[in-house]
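Asks: below are the sequence and a predicted model; questions follow.
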Amino acid sequence: MADTYDLVILGSGPGGYVAAIRASQLGLKVAIVERERLGGICLNWGCIPTKALLRTSEIYHYMQNAESYGLKADNVGFDLAKVVDRSRKVAGQLNAGVKGLMKKNKVTVVEGVGTVTAKGKLSVKQGDKTVELEAKNIIVATGARARDLPFAKADGKTIWTYRHAMVPTEMPTKLLVIGSGAIGVEFASFYNDMGANVTIVEMLPRILPVEDEEVSAFMDKALTKQGIKLLTGTGLEGLAPSGSGVTAKIKHKDGKVVEETFSHAIVAIGIVPNTENIGLEALGVETDRGHIKTDGYGRTNVDGIWAIGDVTGAPWLAHKASHEGIIAVEKIAGGSPHQMDKANIPGCTYSRPQVASVGMTEAKAKEAGYELKVGKFPFIGNGKAIALGEAEGFVKTVFDAKTGELLGAHMVGAEVTELIQGYVVARQLETTEAELMETVFAHPTLSEMMHESVLGAYGRSIHY
């Protein structure tokens, strides 16, 4: 006989487990099905462990440049196994935390491979055993996986996906990173700071192509200055293991194809949604290039079937998945949540320097027909940035000249992934330039640059 719940969630990533907690808070009897580890890719193999690695490379960079702070650090080195072990322990600690949250919120965790067999019914395979579940509502939160090159599947030896790149058994000497989105740039930054010779190949004309063009241009110069070789407008026509490394056929802008050998390659060309073999086709759930189509509340075209997170499409971000989960659950419970507004979802890249943004780029705002006021303030004009020894970067704000609406904000530099939330809150509250100008920012802080950028858009910047 099937176990019956108000809600069953398939997948326990940042969308699934957050949805489960909120459902429990609203009084629903909820179960969550997970085939691997609670917390999903983000917690175990993505957001969190990569930040642990990046923190290590950041500290290593500072140790190597201790003299600029009046310090001495001789014979600086690292133990790769311990670097990886720290990252895995961070992920393990948070995995245990999610287990505790499930128990605290009385969420039933069902381990195994789940399949939706009919509306309101799931079958969970646990080795030789099968568990049947029933629920009025099912949320699909199965996430996504790394996309392989069609001509070169990752082997974990010399051709890596992000999962392999997080647990290296050897340090690359000459690394090829294929793709310059957030994942590609973060790994390029980590391995470059740890001493590898890094090349990034990007098909599009600029790196970090979803960011504002000025941010991309700044990052191009910053990463090049750090020694990373950037090949934009460049294709990859072949990639194959060769001896103890990998040989790439790189098609340059002039059409010339050049073969080059690397010790390792990281494939960071996007993701594939995990929608296969979970029963969606038989139910007639609509998809678009594999991603489940939903409305602003997470509803699919099939009554009682909902979907959240990476499986529903861009932006592929943990915080987007979590918020979608809360919206869906509140709607299921009979509430009246606001629909998801993707324009207010911040994007962050945790490289060195960091990149963060929310809303429209200047180019997108112009395309949309807005008359603009644009402000920009450099890190070099900020006392805290200079004191930190982090005087490279800028903050850029884009306003509707007619209404004062903050259309977008774009940052590059130290700790901007923490600063961006100020602008996210401003957009959520529909703040105009007037309120932002009247806000008092603490001194000395990096956040003062946010104020100065707003002032600059209206010709009132004080320190630049």
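Replies: In hand now; what should we look at?
Asks: all contacts plus neighbour counts: C-alpha atoms, from now on.
Replies: Will do.
Asks: measure stretch 6-24 end to end?
Replies: Start to finish, the residues bounding stretch 6-24 are 10 Å apart (Cα to Cα, to the nearest Å).
Asks: SS state for residue 390?
Replies: coil (DSSP: H, G, I helix; E, B strand; the rest coil).
Asks: just to check, it is in contact with residue 414?
Replies: Yes. With contacts defined as Cα atoms under 8 Å, residue 390 counts as touching residue 414 at a distance of 6.3 Å.
Asks: who's more crowded, the two?
Replies: residue 414 (24 against 16; other Cα atoms under 10 Å).
Asks: quick one, what contacts that one?
Replies: Listed by Cα atoms under 8 Å, 6 or more residues apart in numbering, the contact set of residue 414 reads 352-354, 390, 392-393.
Asks: most neighbours among those residues, which one is it?
Replies: With neighbours defined as other Cα under 10 Å, the most crowded of the contacts of residue 414 is residue 352; it has 24 neighbours.
Asks: I'd like to know how many residues surround the residue found closest to it once you drop the neighbours it is linked to in the chain.
Replies: With Cα to Cα, 6 or more residues apart in numbering as the criterion, residue 352 has its nearest non-adjacent residue at 6.2 Å, and that residue is residue 189. By the measure other Cα under 10 Å, the count of residues near residue 189 is 23.
Asks: excluding its backbone neighbours, what's nearest residue 38?
Replies: residue 12 (5.4 Å).
Asks: count of residues packed around the one you found?
Replies: For residue 12, which is what you asked about, the neighbour count (other Cα under 10 Å) is 27.
Asks: same check on residue 222?
Replies: If you count neighbours by other Cα under 10 Å, residue 222 ends up with 17.
Asks: second structure follows, compare the two:
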Amino acid sequence: MSTQGVDVVVIGGGPGGYVAALRAAQLGLSVTLVEREHLGGVCLNWGCIPTKALLRSAEVLRLARNAASYGVKAGPVEADLAAMVARSRKVAETLSQGVAYLLKKNKVTVLDGAGRLDGPRHVVVTRPDGRSTRLEAGAVILATGARARVVPGLEPDGRRVWTAREAMVPESLPQRLLIVGAGAIGIEFASFYAACGVKVTVVEVQDRVLPLEDEEISALARAAFEKQGIGLMLGAKVTALRRDDDALTATVEVAERTRDLSVDRVLVSVGTVGNVEDLGLETTRVQVERTRVRTDDLCRTDEPGIYAIGDLTGPPWLAHKASHEGLIAAAVIAGQTPAPLDPLAVPACTYGHPQVASVGLSERAARDKGHSVRVGRFPFRANGKAIALGDVDGLVKTVFDADTGALLGAHLIGPEVTEMVQGFAVARTLETTEAELMHTIFPHPTLSEAMAESVLDAYGRVLHV
């Protein structure tokens, strides 16, 4: 086994790992990235990107079905599932190749294989052909991500009981789909399959959909999903699943009563488990708590020289959070002093129909923290661009500290809000108050004008309602 010296070894090539590798290389460090499967990780290959491609297909399908309302004559419209899936996979392949190009351009060495720590500063890489390479590293960044949590009794079989991975590449559309979990992943797949004509039922143990979002936004989302025909069973749990040859029968407990649902497929989306196995963590002082690697606010583990980023370290389980942590870890290794990541500055986005996005504190969380708040709301039905688009359901909600004017949080539901929320994220980073937002000129006609009007509404100055 040969030994090679390198400044930084990154284990995992997802949105956290490859970004960390790129930035470390840009800072003048020699970098080796170890990836056992696909560059870009789950997000690019089996998560964020390909699901958005499928949701885009669903959006086009909805628009085509409603073409007459836009003055467009169209023939019969139907979903071509094989073509949708093929396009989604092509998008993922294109971006994975792009990551490989960027790593090569920045002179990052990429090793195909599984990386395992052998003490604090050594990584053994087992290649697909069985050969091993030993790396002596100045620093190691763990970026191995997470996988879907398995629920006893609902173990995926890859054929009829799915994780998100199988749900992305179905060979055919089921007539009836049960989704367990009403978080972002569950809701996005509910939107896709419902648009394709599947009868979708979502079971959620909490009493509302998208339970991490502001309660008002969750209520609006629920109404929108039910209007589309998506069945929602809230405050409920699947207690058993019978797998017969011709059907699946799920027993659901809700309001102290049980009922059986006969379905064709089940998608389980109830959280994640960190990929901490077979990393050699036991040869170091790295601590694991509930499948998550423990870190400080600069991504440092309990073992000097070893860093951990992304889903491996816990919530929020978002690609852009992982990427930002990768930048932080690389900067620390290079001797810089980056600002720690503020979890409240991380935007959250759900790309279903309608879209949902947020940043900062919800109204309830702000009040629970002792803030006296001012809340503004502006509906898209009063926004000219939304009316022109024919997509007027939803609103923008802003939460301010009543004493200081600080923007505590922003919560949006409606057309393209996943693009709009970044404006509020920038405002929070700049510690903007209502005064600066009121002085900002928003272009007309745009959906973003609803952001400005929401701020005005919080202070009794709204114009267009």
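Replies: That came through fine. Not measured: the values here are computed from a predicted model.
Asks: ok, back up a step: can you tell me what the residue nearest to residue 352 of structure 1 aligns to in structure 2?
Replies: Using TM-score structural alignment as the criterion, residue 189 of structure 1 maps onto residue 191 of structure 2.
Asks: thought that match was touching residue 353?
Replies: Yes. The pair residue 191 of structure 2 / residue 353 is scored as a contact, 5.9 Å apart, by Cα under 8 Å.
Asks: shared neighbours, those two?
Replies: Both residue 191 of structure 2 and residue 353 are in contact with residue 225, where contact means Cα under 8 Å, 6+ apart.
Asks: distance of the closest residue in space to residue 123 of structure 1 that isn't next to it in sequence relative to residue 4 of structure 1?
Replies: Once its chain neighbours are removed from consideration, residue 123 of structure 1 has its nearest residue in residue 132; the separation is 4.8 Å (Cα to Cα, 6+ apart). Using Cα to Cα, we find residue 132 of structure 1 at a distance of 9 Å from residue 4 of structure 1.
Asks: now swap in residue 176 of structure 1 and tell me
Replies: Relative to residue 4 of structure 1, residue 176 of structure 1 is positioned 50 Å away (Cα to Cα).
Asks: these two: which is more packed in?
Replies: The neighbour comparison of residue 176 of structure 1 against residue 4 (other Cα under 10 Å) goes to residue 176, with 26 against 17.
Asks: enumerate every residue touching residue 47 of structure 1.
Replies: For residue 47 of structure 1, counting by Cα under 8 Å, 6+ apart, the contacting residues are 41, 318.
Asks: list the contacts for residue 122 of structure 1?
Replies: 114-116, 132-134.
Asks: average offset of the helix ranked longest in structure 1 relative to structure 2?
Replies: Once structure 1 is assigned using DSSP state H, the helix that runs over the most residues is helix 80-104. Once superposed with structure 2, the aligned residues differ from helix 80-104 of structure 1 by a mean of 0.4 Å; criterion: mean Cα distance after the TM-score superposition for structure 1.
Asks: what residues sit buried inside that helix?
Replies: Of the residues in helix 80-104 of structure 1, those buried by neighbour count under the rule 16 or more other Cα atoms under 10 Å are 83-84, 86-88, 90-92, 94-95, 98-99, 101-102.
Asks: with stretch 195-210 of structure 2 instead?
Replies: Using 16+ other Cα under 10 Å as the burial criterion, the residues of stretch 195-210 of structure 2 that qualify are 195-196, 198-205, 208-210.
Asks: which of these fall in strands?
Replies: Mapping these onto strands (DSSP state E) picks out 199-204.
Asks: which two among those are spaced furthest apart?
Replies: Looking at those by Cα to Cα, the two members farthest from one another are 199 and 204, with 16.7 Å of separation.
Asks: what about the helices in the stretch 101-250 of structure 2?
Replies: For the stretch 101-250 of structure 2, the helices defined by DSSP state H, counting those that start in this stretch occupy 164-167, 184-195, 215-227.
Asks: dump the ones you listed to TSV, plus distance to residue 404 of structure 2.
Replies: Converted to TSV, the helices of the stretch 101-250 of structure 2 look like this (distance: least, Cα to Cα, whole Å):
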stretch	distance to residue 404 of structure 2
helix 164-167	43
helix 184-195	33
helix 215-227	24
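Asks: out of these, which one sits most buried?
Replies: Mean neighbours per residue, mean count of other Cα atoms under 10 Å, is largest over the helices of the stretch 101-250 of structure 2 for helix 184-195, with a mean of 23.
Asks: with structure 1 overlaid, how far apart is that helix on average?
Replies: The superposed helix 184-195 of structure 2 is, by mean Cα distance after the TM-score superposition for structure 1, a mean 0.2 Å from where its aligned residues fall in structure 1.
Asks: find the centremost residue of structure 2, please.
Replies: In structure 2, the centroid-proximal residue (Cα atoms, centre = their mean) is residue 318; its distance is 4.4 Å.
Asks: from residue 420 of structure 2, how far off is that one?
Replies: 18 Å.
Asks: again with residue 147 of structure 2
Replies: 29 Å.
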